[in-house]
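1. Predicted model and sequence below, questions to follow.
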Amino acid sequence: MTSMQERREAISPSPVRGHLVALTAWSICCALIAASRPFDTDAWWHIRVGSWIAQHHEIPSTDIFSWTSRSAEWRPSSWLFDWFLGVTHDALPSRPLLIGITFITFAAV
C-alpha cells in the first residue's frame, strides 16, 4: 500500500460515523419539536374528545366541544386514536405524551 492510499483511508469518514451523525441530528430535531408544539391546535380537542369517550363509554354523535358548530351532527373517524390520546393524557403528564406523539409521527414519516 502506498502512502497516498494510507492517507486517503485515514481521511475518509467511517460509514458508522455518518450514521451516528445522522441519528444524532434526527434525535435533536425530535427533541426540539417535542419541546415546542409537535402537532396542530386540534390536538387538545382530540385529547378532550378521547377523555369524554373513555368516561362515557360511547362515541359522541354530535360535536360537543366545538365553539362554532356545537351540537352539529358529527361522525368521528379517528375516535380510537382520540380515545388513546385521552386515556394516555389522563394517565401521564403532558410532556411524555407530547414526546411520544412526536416520535410516532417521525417514525411514520
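-> Perfect, I can see it now.
2. drop to CA atoms for contacts and neighbour counts, all remaining ones
-> OK.
3. need the helices for this protein, in chain order.
-> 3-11, 15-35, 43-56, 79-91, 94-108 (DSSP state H).
4. this is the other structure I want to compare:
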Amino acid sequence: MQRDDGTLPLALTSLLLGVFGFIEVRGGLLENDIWWHLRTGVWIWENQQFPFTDPFGVGGESQTCLAANWPFDLLSYVGYSIDGVSLIPVFTGFMTIAIAALLHRLMLKSNGSFALATFFTFLGCYVLFWRMAWRPHLFTILF
C-alpha cells in the first residue's frame, strides 16, 4: 500500500487551474487596449527610449506622459514579434495560471485545508475572471 503524500490532489487541482487559466485563450483578444500597449512597445524598441509624449492618443503628442507600463509594453511587443497575435492569449493564460496558483498557495497557508483552499481559489478566480485580459494589471495582481 502506498502512502498518500498529497501529490494526487495537488496534481488534480493544478490541472483544473490550468484548464481554468486557458479558458481565456479561447476568448482571443477581448480588450482593445492591447493595441495601444503593443504600439508603445514597438516605439520603445525602435527608439531605445521611453516616450515622453503620447504619440498614439488623440492630442497626446502635445501632452507629457509617463510610460509606467513599459515592461508590459515591451513584453507584448516581443511576444507579438515572435508569433504574432496568437501568443498574447497564451501569455494571458499563463498569467492566469500563475495568479491562481499563488492564490491557492496563499489560501492553503492561511487555513491549512486543501479542500477549502481549492474552493476559495476557484471562487477567487471566478470573481477575477472578468479582469483576466492581457493588460498591465495582471502583473499588479500577481506581484
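-> Good, I have the coordinates. Everything numeric here is computed off the predicted structure, so don't read it as measured data.
5. before we move on, back to that, quick one: which of the helices of the first structure is nearest residue 69 of the first structure?
-> The minimum distance between residue 69 of the first structure and these falls on helix 43-56, with 13.8 Å, by Cα to Cα.
6. Output the contacting helices and strands for the closest one.
-> Where contact means 3 or more Cα pairs under 8 Å, 6 or more residues apart in numbering; DSSP states H and E, helix 43-56 of the first structure is packed against helix 79-91.
7. Tell me who's in contact with the residue nearest to the spatial centre of the second structure.
-> The second structure has residue 95 as the residue nearest its centroid, 3.5 Å off, counting by Cα atoms, centre = their mean. Applying Cα atoms under 8 Å, 6 or more residues apart in numbering to residue 95 of the second structure gives the contacts 21, 138-139, 142.
8. that older thread, between the helices of the first structure, which gets nearest to residue 71 of the first structure?
-> Nearest to residue 71 of the first structure, of all the helices of the first structure, is helix 43-56, at 13.8 Å by Cα to Cα.
9. The closest one vs the second structure, mean deviation?
-> Following superposition, helix 43-56 of the first structure is found to deviate from the second structure by 1.3 Å on average (mean Cα distance after the TM-score superposition for the first structure).
10. Tell me how far that helix lies from the chain's centre.
-> When distances are taken as Cα atoms, centre = their mean, to the nearest Å, helix 43-56 of the first structure is centred 17 Å away from the chain's centroid.
11. re the thing from before, tell me which of the contacts of residue 95 of the second structure are still there in the first structure?
-> Using both residues aligned by TM-score structural alignment, their matches' Cα atoms under 8 Å, the first structure keeps none of the contacts from the contacts of residue 95 of the second structure.
12. For those, which single residue is the most surrounded?
-> residue 21 (23 neighbours; other Cα atoms under 10 Å).
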